[in-house]
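J.: no FASTA, just this:
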C-alpha cells in the first residue's frame, strides 16, 4: 500500500477541501451528491473532537457522539477522509482512482442514476474499502494495534449510521413515485451499512496481521478494492425514469 502524501492534514483543512468541492461541483453530479453527505458527517466529527472552527452549526440529524480520545479520533478521521480526497484528485487529473470509486466517477453524470444511488455508492466505497485502510494508516501513525482504535471506529460508525438514515429519508422518492421507486428500493435494500462496518473491521484486523507480508497484504487490498467496486457498480445500475 503506497503512503499518502497528505495524511497530516488537520480535520479543519479536510472540511475546507470538501466545502470547496461542494461549491464548485454541479449539484446533480454524483460525486457532489456524496460529497454533501460526507461533508455533513465530517463537520459533526470535527465538532466532537474540538477542531470544528470552520465546521458550522451541528446538523439536526447528527447524533451527540463524544470521542474518548480526540487525538485518535482526529487521526482516524483525517486518514479516512484523505482516501476519498485522493480518489477525487486522481479522477480530476485523469488518473484511475481505486476500483471501489470508479463506478461513481464513471457514472456521475448518468441521467438514469438517482441521487440516492450516488450517495450510497459513495458510502459503500468509502466504508467498504477506505475505512479499513484508514484504520491501518492510523495504527501506523499512532503506533498501536486496531483494538486500541475500536472505540473511535465505533463512534464514527454511529455517525455514519445516522447519516445513512438521513440519506434515505432525504433522497428516497416520495410515495407518489412508489412505482418508479420499487426497483430502487429492491436494488439498495441488499446493501447494509451495519454489515459493511463489520466486514471493514475484520478487513482492517486482517491487514494489520498481514503487515509483515506486504505481497499478501497488497493482494488482499486489491481484492477488497475490486469486490467493493463490483458492489458499487451494481448499486449504480441505471433505472427507468
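T.: That came through, no problem. Keep in mind the model is a prediction, meaning the values are calculated, not measured.
J.: Please count neighbours and contacts with C-alpha atoms only from this point.
T.: Will do.
J.: how about residue 70, what does it touch?
T.: Residues in contact with residue 70 (CA atoms under 8 Å, 6 or more residues apart in numbering) are 49, 50.
J.: Would you tell me what helix or strand the residue nearest to residue 227 when sequence neighbours are not counted is located in?
T.: What sits nearest to residue 227 in space, not counting adjacent residues and going by CA to CA, 6 or more residues apart in numbering, is residue 100, at 7.6 Å. Taking DSSP states H and E as the definition, residue 100 sits outside all helices and strands.
J.: for residue 203, same thing?
T.: Counting by DSSP H and E, residue 203 is part of helix 193-209.
J.: Who are the packing partners of the next helix or strand after that helix?
T.: On the C-terminal side of helix 193-209, the nearest following helix or strand under DSSP H and E is helix 214-235. Here helix 214-235 is seen to pack against helix 102-107, helix 115-125, helix 178-188, helix 193-209 when contacts are counted using 3 or more CA pairs under 8 Å, 6 or more residues apart in numbering; DSSP states H and E.
J.: run the last query once more with 7 Å
T.: Counting contacts by 3 or more CA pairs under 7 Å, 6 or more residues apart in numbering; DSSP states H and E, the secondary-structure elements packed against helix 214-235 are helix 102-107, helix 115-125.
J.: And those: which comes nearest residue 41?
T.: Each of the helices and strands packed on helix 214-235 was scored for nearness to residue 41 using CA to CA, and the closest is helix 115-125 (11.3 Å).
J.: Can you pull up the most central residue in the chain?
T.: In the chain, the C-alpha closest to the average C-alpha coordinate belongs to residue 126, at a distance of 2.9 Å (CA atoms, centre = their mean).
J.: ok, structure two:
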C-alpha cells in the first residue's frame, strides 16, 4: 500500500480497491464504490469552502479513510482487522448476503467505530468543540449514503423501492442504522475518547469495537421475516458482482 497523506491519495487507493474487486468479482467492491463517491463529495466540499477548516477536514478524511483501507489490506493479507471490520468482511464472497447488507455492515464499522477515532485523533490536544460544526457537515455528506443506497440498489433490483414502502419490517431495519443515530453516537464516542487518558484509550477503543461488532448482528442475523425478504431480494438481484459494483459506481 502506498503512503496516504492527502485526499487524492485516498481516492487513488479506493479506485485501486474498486478495480481489484471488479477484476476478481469480489463483494468488497460494494462498500468501496459508495465510499469513493462520498470521498469525492468531501473533496468537492473542501474546494468550495463548505467546511470551516478545509485543511483540517482533509486531515480528518485521510485519518478516517486510512482506517478502512488498512482494515481492507489486513483482510486481503490474511491478518485480523478490528472486530467491527472482521464482521463486515465475513460477508465477503458468500452468496446470500444482499448488496444492502454489505453496505450497511461496512457503514456500521466505519461510522460507528472509525469516525469517532479519527475525530479524536485530528483534535488531539485541542478542544473537541472546535470540530463539532465540521463534524456535522461531513455527516451531512455521509447521510447521503442512505439515499444513494436506495437509488443505486433500485437499478440492481427494481422492485426494491416498492418493497421498502410495503413492509415496515424493512423500514425498522433501516431506521436502526439511520445516519442521524450513527452521527450522534460517533460524536459522543469521539468526545469520550478524547477525554480518556492516552494509556487507557486502547482499552476504551477495544470496548467500543466489541459493541459495534455486536451491533452488526442486526444486519448479519436479522429476524426471519427480514431474512425471507433478503432471500427474495438476493434471488432477484441482477448481474454479476462486478456488474453490481459498476452500478453502484455509476
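T.: All right, it came through fine. Keep in mind it's a predicted model, so treat the numbers as computed, not measured.
J.: quick revisit: mean distance of the helix holding residue 203 of the first structure to its aligned residues in the second structure, please.
T.: Following the fit onto the second structure, the mean deviation recorded for helix 193-209 of the first structure is 0.7 Å by mean CA distance after the TM-score superposition for the first structure.
J.: three-state assignment of residue 111 of the first structure?
T.: coil (DSSP: H, G, I helix; E, B strand; the rest coil).
J.: Burial check on it, number of neighbours?
T.: Other residues within reach of residue 111 of the first structure, judged by other CA atoms under 10 Å, total 14.
J.: if we can go back for a sec, give me the stretch of the second structure that the helix holding residue 203 of the first structure matches.
T.: Residues 179-195 of the second structure are where helix 193-209 of the first structure lands when matched by TM-score structural alignment.
J.: Any chance you could list what contacts that stretch?
T.: Among residues not part of stretch 179-195 of the second structure, those counted as contacts by CA atoms under 7 Å, 6 or more residues apart in numbering are 111, 112, 115, 116, 117, 119, 120, 128, 139, 143, 201.
J.: Adding neighbour count as columns, could you present those residues in TSV?
T.: As requested, the contacts of stretch 179-195 of the second structure are arranged in TSV below (neighbours: other CA atoms under 10 Å):
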residue	neighbour count
111	22
112	28
115	27
116	25
117	25
119	27
120	23
128	19
139	19
143	17
201	16
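J.: and the residues you listed, which two are the farthest apart?
T.: Using CA to CA, those span at most 27.7 Å, a distance reached by 143 and 201.
J.: what residue of the second structure matches up with residue 76 of the first structure?
T.: With TM-score structural alignment as the criterion, residue 76 of the first structure matches residue 60.
J.: who touches that match in this structure?
T.: Under the criterion of CA under 7 Å, 6+ apart, the contact list for residue 60 of the second structure reads 118, 119, 122.
J.: Please flag which of those residues sit within helices.
T.: Applying DSSP state H to those, the entries found in helices are 118, 119, 122.
J.: Please, which helix or strand holds the residue nearest to the last one when sequence neighbours are not counted?
T.: Think residue 122 of the second structure. In this structure, residue 122 of the second structure finds its nearest non-sequential neighbour in residue 60, 5.9 Å apart by CA to CA, 6+ apart. For residue 60 of the second structure, the host element (DSSP H and E) is helix 54-76.
J.: Show me which of the contacts of stretch 179-195 of the second structure is closest to residue 55 of the second structure.
T.: When those are compared for distance to residue 55 of the second structure (CA to CA), residue 119 wins out at 13.8 Å.
J.: And the closest one, what's its match in the first structure?
T.: Checking TM-score structural alignment: residue 119 of the second structure goes with residue 135.
J.: roughly how far apart are that match and residue 145 of the first structure?
T.: With the distance defined as CA to CA, to the nearest Å, residue 135 of the first structure ends up 9 Å from residue 145 of the first structure.
J.: do residue 91 of the first structure as well
T.: When CA to CA is the yardstick, residue 91 of the first structure and residue 145 of the first structure sit 32 Å from each other.
J.: Is it possible to get TSV of the ones in helices among the contacts of residue 60 of the second structure that adds distance to residue 23 of the second structure?
T.: Putting these into TSV (distance: CA to CA, whole Å) gives the following:
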residue	distance to residue 23 of the second structure
118	31
119	34
122	35
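J.: For the helix holding residue 203 of the first structure, what is the distance to the chain centroid?
T.: 14 Å (CA atoms, centre = their mean, to the nearest Å).
J.: Could you pull out the buried residues of it?
T.: If you call a residue buried by 16 or more other CA atoms under 10 Å, then helix 193-209 of the first structure has these buried ones: 193, 196, 197, 200, 201, 203, 204, 205, 206, 207, 208.
J.: How about stretch 110-121 of the first structure?
T.: Buried residues in stretch 110-121 of the first structure, counting neighbours by 16+ other CA under 10 Å, are found at 113, 114, 115, 116, 117, 118, 119, 120, 121.
J.: give the contact list for the equivalent of residue 146 of the first structure over in the second structure.
T.: Aligned by TM-score structural alignment, residue 146 of the first structure pairs with residue 128 of the second structure. The contact partners of residue 128 of the second structure, taken as CA under 7 Å, 6+ apart, are residue 191.
J.: coming back round to it: show me what the residue nearest to the centre of the first structure aligns to in the second structure.
T.: For residue 126 of the first structure, the aligned residue in the second structure is residue 110 (criterion: TM-score structural alignment).
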